[in-house]
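# have a look at this prediction, sequence included:
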Amino acid sequence: MRDYKKYLVWEKSHQLTLDIYRNTISFPKEEQFGLISQIKRSSSSIPTNIAEGCGRNSDKDFCRFLYIAFGSANELEYQILLSIDLKFIALENGQKLLFQVEEIKKMLNALITKLNKANS
């Protein structure tokens, strides 16, 4: 069994989730059950799926959860872009968040590739 807290990609995705929560505080209240809920869910889904995958018994299962985390990162990327366009997040803050998402996606891709090569 793996310790998810030892993975840098988990650490960075956890930090991203904290940053998303901080940035959504200023969103309009009418978005509480709309975009706020969606963006928080997709951001927290990334480290959650990494953690859940670490609890699985095989690299194949772990990899499957990493793919889910990658999908959530893509979803979050769009939601950040939407939030910038709607002026809910300042451009500078949004760009920082997008950079974090891109870095996490690259790390997830590298880990997925490494696991797939080890099992082929």
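Everything's here; your move.

# going forward, measure contacts and count neighbours with C-alpha atoms only.
Fine.

# can you tell me the centre-most residue of this structure?
Centrality entry for the chain: nearest residue to the mean C-alpha point is residue 46, 3.6 Å, by Cα atoms, centre = their mean.

# the helix or strand containing it - contacts with which helices or strands?
Assessed by DSSP states H and E, residue 46 sits inside helix 35-54. Counting contacts by 3 or more Cα pairs under 8 Å, 6 or more residues apart in numbering; DSSP states H and E, helix 35-54 is packed against helix 8-24, helix 59-85.

# and residue 83, what does it touch?
Residues in contact with residue 83 (Cα atoms under 8 Å, 6 or more residues apart in numbering) are 89, 94.

# name the element residue 27 belongs to?
Take DSSP H and E as the rule and residue 27 turns out to sit in neither a helix nor a strand.

# got another, please set it beside the one above:
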Amino acid sequence: MAENFEKLKCWQACHELKKYFKENVLTKLPKEEKYDLYSQILRASRSATANIAEGWGRYHYKDNVRFLLNARGSVAELLDHALEAGDCNYISSAILIEIREIIDKCIRLINGYIK
């Protein structure tokens, strides 16, 4: 087991995903989305890393897995929000493609950690 959650590759990938959303999506949303899509994206991105950290801190496999599943759900939720942002033309198709790639990596790493 890693000496702390920051050493987990799945946490690192989700942290990078969170930063990517902050730099490339949240900055492009219009002000009228501040309390809707903006807030949803921010909470889901924070939830992914927070759930991995909390699961790591539980020290029991079943507890950890439950939090990892929550993290995976938050990552999937981010894809839904990105699709919505794309549908509203807030982000480009190129950014959406990059988001899909990062999300796929995050989900693979979370699944690998679960196994």
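Arrived safely. All values derive from a computational prediction rather than experimental measurement.

# and the contacts of the helix holding residue 46 of the first structure?
Contacts for helix 35-54 of the first structure (Cα under 8 Å, 6+ apart): 1-5, 10-11, 13-14, 16-17, 20-21, 24, 27, 31, 61-66, 68-70, 72-73, 75-76, 79-80.

# can I get the buried part of the residues you listed as one ChimeraX selection?
Buried residues within the contacts of helix 35-54 of the first structure, by 16 or more other Cα atoms under 10 Å, are selected in ChimeraX with:
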select :4,10,13,14,16,17,20,21,24,27,62,63,65,66,68,69,70,72,73,75,76,79,80
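
# before we move on, the earlier item: which of the residues in the helix holding residue 46 of the first structure are buried?
35-36, 39-40, 42-51, 53-54.

# closest to residue 96 of the first structure out of those residues?
Distance to residue 96 of the first structure across those (Cα to Cα) is lowest for residue 43, with 14.4 Å.

# what's the match for the closest one in the second structure?
In the second structure, residue 43 of the first structure lines up with residue 45, judged by TM-score structural alignment.

# what's the average distance of the helix holding residue 46 of the first structure to the second structure?
With mean Cα distance after the TM-score superposition for the first structure, helix 35-54 of the first structure departs from the second structure by a mean of 0.8 Å once superposed.

# list the buried residues in stretch 102-115 of the second structure.
102-103, 105-107, 109-110.
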